[in-house]
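Peer 1: Next come a sequence and a model predicted from it.
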Amino acid sequence: MSIRDWPTLERPREKLLDRGAAALTDAELLAIFLRTGVAGQSAVDLARHLLNDFGGLRQLLEADLAEFSRRLGLGPAKFSQLQAVLEMARRHLAARLHRDSALESPQAVRDYLKAQLRHERHEVFACLFLDAKHRALAFEVLFHGTIDSANVYPRQVVKRALAHNAAALIITHNHPSGVPEPSQADRQLTLRLKEALALIDVRLLDHFIVGEGEPLSLAEYGWL
């Protein structure tokens, strides 16, 4: 049955307009993005098939062009559109941090860091540089590593903090395994960076580890 034959408020687009995007399932959201189905499948049917094939919405969103384009109904044009949507979402999250204090908007910080790092398949280390009012100045990935580690050099972190004239920093790295539990090395690195940054009067506010679910804050656990 075509989506046009469904009851009006069960159609994904009309349901979104009536109840808001949060009321839609992953398949319904994806169907709106796809717009059309393929022979024998409505857009919702195709979306369900794709989500099952990829293993979920996150895996679909993080697929590279070659992997994405192997599926029926997808290709370079849809991949480009999807990447544009994802980048707009990242820029929207960044704009919130430029406007508001990171300390007053902890969920905005978490959302932004998830958008930046959770798709990475190898470990990366990054810094969110903040001004005196704790608003974002810049976000930089400084070090790339392997599947389970990345070498971090405090001198380079200090150098970039000075370049941005930052008053404070939030550091972050991802755990590709999905488990955000900090290692002893993570905790030692945090203290080393805190001491190095204190020498140039830059405050280290937090260290977030990005895995599955919500990023873990070392400050909230009293490890900073």
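Peer 2: Yep, that arrived.

Peer 1: C-alpha from now on. contacts and neighbour counts both.
Peer 2: OK.

Peer 1: And the strands in this structure?
Peer 2: 124-130, 136-144, 168-174, 203-210, 216-217 (DSSP state E).

Peer 1: and the last one, what does it pack onto?
Peer 2: Helices and strands in packing contact with strand 216-217 are listed as strand 203-210; criterion 3 or more C-alpha pairs under 8 Å, 6 or more residues apart in numbering; DSSP states H and E.

Peer 1: another structure for you, compare them:
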Amino acid sequence: MMPINQWPSAERPRERLLAQGAAALSDAELLAIFLRTGVSGCSAVELARQLLQQFGGLSALLAANKQEFCAIRGLGEAKFVQLQATMELARRHLASALQRESCMNSPQAVRDYLRSHLQGLEEERFLLLLLDSQHRVISLEALARGTIDAAAVYPREVVKVALSANAAAVILAHNHPSGIAEPSQADRHITGRIQQALALVDIPVLDHLVVGSGESCSFAERGWL
């Protein structure tokens, strides 16, 4: 197989990124730039395609644990560490932007930030995004792990955390490991209980985001809040 450095310049991922921007590249091309090199008989792009197919997409690959990631030929601990650092930089960049301006002005940034923490996880997690009076991010708190109806997501604990942070509003978020973002009846029930509890201390719930695989569902957009 012809190595990438012998491809026509317009077809090489790095050159395409410089000429057209990162958004123009496919998942495989972006991953190939991260990998830098392929393995014997396999270019970085082809290796990236194989990885995406093997893991079932980019989200699952990025969520892979160290053992799963390092077990693949062409990967290893150094690349795993590099990937984790890259993802954390992205999360911190998103958080920094939300701390400077109102979340209501950047709903997509809020969604991207929460998805970066929840998408691809093998277990369900429930997060609480605490906001100040200008709807800027104060902090992101993890309240529970496991299925929402079985995990300890107690409205009184949500109120306690919100008051401790002097939050003026909150956004709820959790993931569905099944990959399906459609909220369940249990999701709607716990959201209503939390909303009622916070209303007693004048803290509104601005949204509840359910994160699936490559998609998310907003309670606010559904008109459920």
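Peer 2: Sure, I can see it. Treat the numbers as computed from the prediction; the structure is a model and nothing was measured.

Peer 1: Turn the strands of structure 1 into CSV, including mean neighbour count.
Peer 2: CSV is the format used below for those (neighbours: other C-alpha atoms under 10 Å):
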stretch, mean neighbour count
strand 124-130, 23
strand 136-144, 17
strand 168-174, 25
strand 203-210, 24
strand 216-217, 20
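
Peer 1: Can you lay out those as TSV showing distance to Gln188 of structure 1?
Peer 2: TSV is the format used below for the strands of structure 1 (distance: least, C-alpha to C-alpha, whole Å):
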stretch	distance to Gln188 of structure 1
strand 124-130	15
strand 136-144	17
strand 168-174	13
strand 203-210	12
strand 216-217	15
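
Peer 1: For Asp26 of structure 1, find the nearest of the ones you listed.
Peer 2: For these, distance to Asp26 of structure 1 was read as C-alpha to C-alpha. The smallest value, 22.4 Å, belongs to strand 203-210.

Peer 1: So which residues make contact with the closest one?
Peer 2: 113-114, 117-118, 167-175, 178, 180-182, 190, 193-194, 197-198, 215-219, 224 (C-alpha atoms under 8 Å, 6 or more residues apart in numbering).

Peer 1: switch to 7 Å and redo it
Peer 2: 114, 117-118, 167-175, 180, 190, 194, 197, 215-219, 224 (C-alpha atoms under 7 Å, 6 or more residues apart in numbering).

Peer 1: Quick one: average offset of it versus structure 2, please.
Peer 2: Superposed on structure 2, strand 203-210 of structure 1 shows a mean distance of 1.2 Å to its aligned residues (mean C-alpha distance after the TM-score superposition for structure 1).

Peer 1: what about Ala162 of structure 2, how many neighbours?
Peer 2: Residue crowding around Ala162 of structure 2 was assessed by other C-alpha atoms under 10 Å; the count is 22.

Peer 1: Between the two ends of stretch 32-50 of structure 2, what distance do you get?
Peer 2: For stretch 32-50 of structure 2, the first and last residues are 11 Å from each other (C-alpha to C-alpha, to the nearest Å).

Peer 1: tell me which residues in it are buried?
Peer 2: Of the residues in stretch 32-50 of structure 2, those with enough neighbours to count as buried (16 or more other C-alpha atoms under 10 Å) are 32-33, 35, 37-38, 42-49.
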